[in-house]
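Asker: the sequence isn't on hand, but the structure is:
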């Protein structure tokens, strides 16, 4: 399954990249499982997407929960929660 992954804000800064295309050997995958796979690739990914860090996720421009199932050719965006005042 081919996915386009986009990174925003501090996650993008930590990784030093804005987006990437990944091939995942699975017919479908939850956001949580995808995040765990990405984090397991190397120390830099593990630091940017650790399990305990609050990260918001959008699939094809719609906000989703970690249990959302991703399918072929989806665009996934990871970004930290926005704060402001």
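Answerer: Looks like it came in fine. Everything numeric in this text was worked out from a predicted model, so none of it was measured.
Asker: please count neighbours and contacts with C-alpha atoms only from this point.
Answerer: Fine.
Asker: identify all contacting residues around the longest helix along the chain.
Answerer: Of all the elements of type helix in the chain, the one with the most residues (DSSP state H) is helix 31-39. Residues from elsewhere that reach helix 31-39, judged by Cα atoms under 8 Å, 6 or more residues apart in numbering: 45-51, 57, 65-70.
Asker: put this beside the first:
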């Protein structure tokens, strides 16, 4: 699965994107974020505050409980403001 990181999430993780093989049991966006936190200090820092980072599954905004099965790409980004 392709993971894409934007803005300060990218800066904290240290890369713009990566391809990962997810272990069994990772079924929702929240599960994925929990797994990412355990991948190292940079991921723990990027996802340190639950509920701040937003996700999109195949370019469609998704909530933490959204299933990720069959997704080609999941993107993570900070909250956005308009203006």
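Answerer: Yep, that arrived. No experiment lies behind these values; they were computed from the predicted model shown.
Asker: distance of the alignment partner in the first structure of residue 29 of the second structure relative to residue 49 of the first structure?
Answerer: Residue 29 of the second structure maps onto residue 31 in the first structure, with residues paired by TM-score structural alignment. Distance from residue 31 of the first structure to residue 49 of the first structure, counting by Cα to Cα, to the nearest Å: 12 Å.
Asker: how close does the longest helix of the first structure sit to the second structure?
Answerer: Taken over the aligned residues, the distance from helix 31-39 of the first structure to the second structure averages 0.4 Å (mean Cα distance after the TM-score superposition for the first structure).
Asker: what is the burial count for the match of residue 29 of the second structure?
Answerer: Close neighbours of residue 31 of the first structure, defined as other Cα atoms under 10 Å, add up to 20.
Asker: kind regards, and thank you for your time.
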